[in-house]
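Undergrad: I need the structure of the sequence given here:
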Amino acid sequence: MTQAPTPTADTVRRLVRSLLKNGVDDSAGPEVRPAAPGAEPATWLVGTRHVLRLAPDRGAAVRQRRELRLRDLVRPHVPVTVPTSVAHGEWAPGLSYTLDTKVPGGAGGEHDVSALGEADLAGLLTGLREVPARQAETLGVPRTAPRSLEALRRAAERPAARLAEADEFDAARLRQLTQPGAGQLAAQPGTAVLVHHALTGDHLVVSADGRVRGVLGWADTVLGDPAEDIAGLALAVGSPAAVRAATLAGYGARPCLRGLWLARCDALVRLADRLDGKGETPLPLLRVQLRHAWEAILLERVTEFREDDDGADEL
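TA: Here you go, the predicted model:
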């Protein structure tokens, strides 16, 4: 099997010059630089107005081509900006690229999300729910089964103890989620929607006034459990803001609390793994995510579930 080439700054400059020669973004010039530390070799800023993303392997190329079509499907349904491709093709045999318009604003970690920003997130969650599932499947968007919260709860027990030993976490807090509680928060049948599945701080574009102006990173979108996006928001912007946005979007107590606990268990596992030398996510970011996920919310203290109720009337 032929090994895929590694894109370099020279590779990017040559590609950009060919695009400029064809009249794409004549004002951007040939200046290129990695979009962020660690983003090289896949993501590059081109001038001040565009971002070039290079698929590093054939699997990523398949996802990128699907993403281009998916963004067109999603765009009419959501109130935030979804990037637009002004040029796309192959930078190497079988490996795709897209030159996207840069969405103005900073990464989610740079600015706090305001009340209006929470309304933007609510509009995003509402819009994702409204995207026709059949059309998304036609584009190749996969369906994924909901994760078992009970299995995740058990998997988080040892990391919680590990973090307690490192003075990073009070392991007793995980006991708030009992086995019966995890069962009550199981995903309900027939609730699958379009799920962005990567609502990280890097993929939320937030302006200085706290508004959410755009959402990036649509390559891993699936049809599945909407609580996964609530969990992503809890890690990115904090549990209270995530739950308020989900509630504004019409989600009841069950999916909100399910998303909260998905985020909490994930944060424990990821930080413990990183302390043990696994993964590359910076420790400061993982600690912020742990703090965000474990922020207290009123909903979990006042909600009681009944078997025939999704908890919506308890909000």
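Undergrad: only C-alpha atoms for contact and neighbour calcs from this point on.
TA: OK.
Undergrad: show me where the stretch 101-250 of the chain has its helices.
TA: Ranges of helices in the stretch 101-250 of the chain, per DSSP state H, counting those that start in this stretch, are 115-130, 133-138, 149-165, 179-184, 227-237, 239-248.
Undergrad: for those helices, which one sits closest to residue 266?
TA: helix 149-165 (7.6 Å; Cα to Cα).
Undergrad: re earlier: will you turn the helices of the stretch 101-250 of the chain into a markdown table that also has distance to residue 215 and mean neighbour count?
TA: Shown next, in a markdown table, are the helices of the stretch 101-250 of the chain (distance: least, Cα to Cα, whole Å; neighbours: other Cα atoms under 10 Å):
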| stretch | distance to residue 215 | mean neighbour count |
| --- | --- | --- |
| helix 115-130 | 9 | 21 |
| helix 133-138 | 18 | 14 |
| helix 149-165 | 27 | 18 |
| helix 179-184 | 30 | 15 |
| helix 227-237 | 12 | 28 |
| helix 239-248 | 15 | 24 |
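Undergrad: one more to line up against the first:
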Amino acid sequence: MDNAAKVPDASALQLLESLPQVLKPVRLQRSSEGGEHIVWIVNDSLVLRLPVEQTDTSTLLREKQLLDLIRKDGGIARLIPWCVGIGSWPSCRNWQYALYHKVEGISVEHAPEAVTNMTEDDLVAFMTSLKKAPVEEARKMGVPTGETVNDDQLIVAALGALRRLEANDQLQASALRKVKLVVPMNRHDLDTSTSTEQVLTHADLKGEHIFVGRDGRVTGIIDWSDAQIGCPSFDISGLAISVGARMAARVARRVGYSAGIVSRGLLMARSNSLVYLDEVMNAGSDYPEWLIRRQLERACEDVEAS
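TA: The predicted model follows:
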């Protein structure tokens, strides 16, 4: 067995039937989402997650401890998934797994029309809580420090990708015009001056990870395996590809982030989306093309100056 993706549903069922937390009979459905994890929905009430890479099995425990820390902020506790248990799978090479309560609602990727002003309010509360989270406690848990954002590298990568996409006629004219309006030609065209503030970040926010109810209220933020301590622009970027650059900028400003941090977050979203699309179209990447194009469109929304 080289990786978790080769774990058959029958084996997962065998594990779940041995767990006292799981009601019997067990109903199991493999999820199409997961990325770095293979995921099963269990009885429509639980989620079984198995990391594809098992090189560092401490990550699941660290994630649980981090979620417990964030949940201490009662204002957003309902948005943080509950981990039912973490364990080792003896019949599957002792692979580590985590069992979570399933978040209610639907992801904003599947239902972008469900996003409302209440979504924005909840995202403000969420980002504010992360900004106030005790960084040193998270660091002691082993939460890593993220890489420093290099504006020049982002712009160079974005422009290179844009040139290839344009030369190969891989962007519609309307999309091309929009991209050219918002992607800077050099760092001097963009104010990303900012403090060295470091906060706790989710660091993998995207539409598949933000869940909302019918009224637009956020019901949960899932998959914290990439959480890190770093520049808040990482999460602003994630919001931009999830709910659009306009709402992402409004959320960040309401939280109290500077114009420079907001600009850097939008630059990251736009640059990364262009690079990912270029990789799909010209380098054989298996990213879903439709998803990357949708994220690029959201990230390239025009934003009112603060």
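Undergrad: just the TM-score for the two chains, thanks.
TA: Remark: TM-score between the superposed chains equals 0.89 [TM-score structural alignment, normalised by the length of the second structure]; 293 aligned residues with a Cα RMSD of 2.1 Å.
Undergrad: so can I have a markdown table of the helices of the stretch 101-250 of the first structure showing distance to residue 50 of the first structure?
TA: As requested, the helices of the stretch 101-250 of the first structure are arranged in a markdown table below (distance: least, Cα to Cα, whole Å):
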| stretch | distance to residue 50 of the first structure |
| --- | --- |
| helix 115-130 | 23 |
| helix 133-138 | 27 |
| helix 149-165 | 39 |
| helix 179-184 | 44 |
| helix 227-237 | 24 |
| helix 239-248 | 29 |
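Undergrad: these: which one's closest to residue 201 of the first structure?
TA: Of the helices of the stretch 101-250 of the first structure, the one closest to residue 201 of the first structure (Cα to Cα) turns out to be helix 227-237, at 4.9 Å.
Undergrad: quick one, that closest one and helix 239-248 angle?
TA: Angle of helix 227-237 of the first structure versus helix 239-248, following axes from the mean of the first three to the mean of the last three Cα atoms, to 10 degrees, is 140 degrees.
Undergrad: give me the mean deviation of helix 227-237 of the first structure from the second structure.
TA: Once the two are superposed, helix 227-237 of the first structure sits an average of 0.5 Å from its aligned residues in the second structure (mean Cα distance after the TM-score superposition for the first structure).
Undergrad: and that helix, which stretch of the second structure?
TA: Counting by TM-score structural alignment, helix 227-237 of the first structure falls onto residues 233-243 of the second structure.
Undergrad: grab the nearest non-local neighbour of residue 238 of the second structure.
TA: Excluding the flanking residues, the one nearest residue 238 of the second structure by Cα to Cα, 6 or more residues apart in numbering is residue 205, at 4.4 Å.
Undergrad: the aligned residue in the first structure for that neighbour - how many residues pack around it?
TA: Correspondence of residue 205 of the second structure to the first structure, assessed by TM-score structural alignment: residue 199. By other Cα atoms under 10 Å, 24 other residues sit near residue 199 of the first structure.
Undergrad: hmm, residue 232 and residue 199 of the first structure touching each other?
TA: Yes - in this structure residue 199 of the first structure lies within contact range of residue 232 using Cα atoms under 8 Å: 5.1 Å.
Undergrad: for the residue nearest to residue 238 of the second structure, give me its contacts.
TA: When contacts are counted by Cα atoms under 8 Å, 6 or more residues apart in numbering, residue 205 of the second structure is found next to 235, 238-239, 242.
Undergrad: next, the mean deviation of the lengthiest helix in the second structure compared to the first structure.
TA: Looking across the second structure with DSSP state H, the single longest helix is helix 259-282. Here the mean offset of helix 259-282 of the second structure against the first structure after fitting is 0.9 Å, by mean Cα distance after the TM-score superposition for the first structure.
Undergrad: which bit of the first structure covers that helix?
TA: Aligned by TM-score structural alignment, helix 259-282 of the second structure corresponds to residues 253-276 of the first structure.
Undergrad: buried set for that stretch?
TA: 253-273 (16 or more other Cα atoms under 10 Å).
Undergrad: before we move on, what about stretch 139-148 of the first structure?
TA: The neighbour-count check on stretch 139-148 of the first structure (16+ other Cα under 10 Å) flags 140-141, 143, 146 as buried.
Undergrad: check these and tell me the two furthest apart.
TA: For those, the farthest-apart pair by Cα to Cα is 140 and 146; their separation is 18.7 Å.
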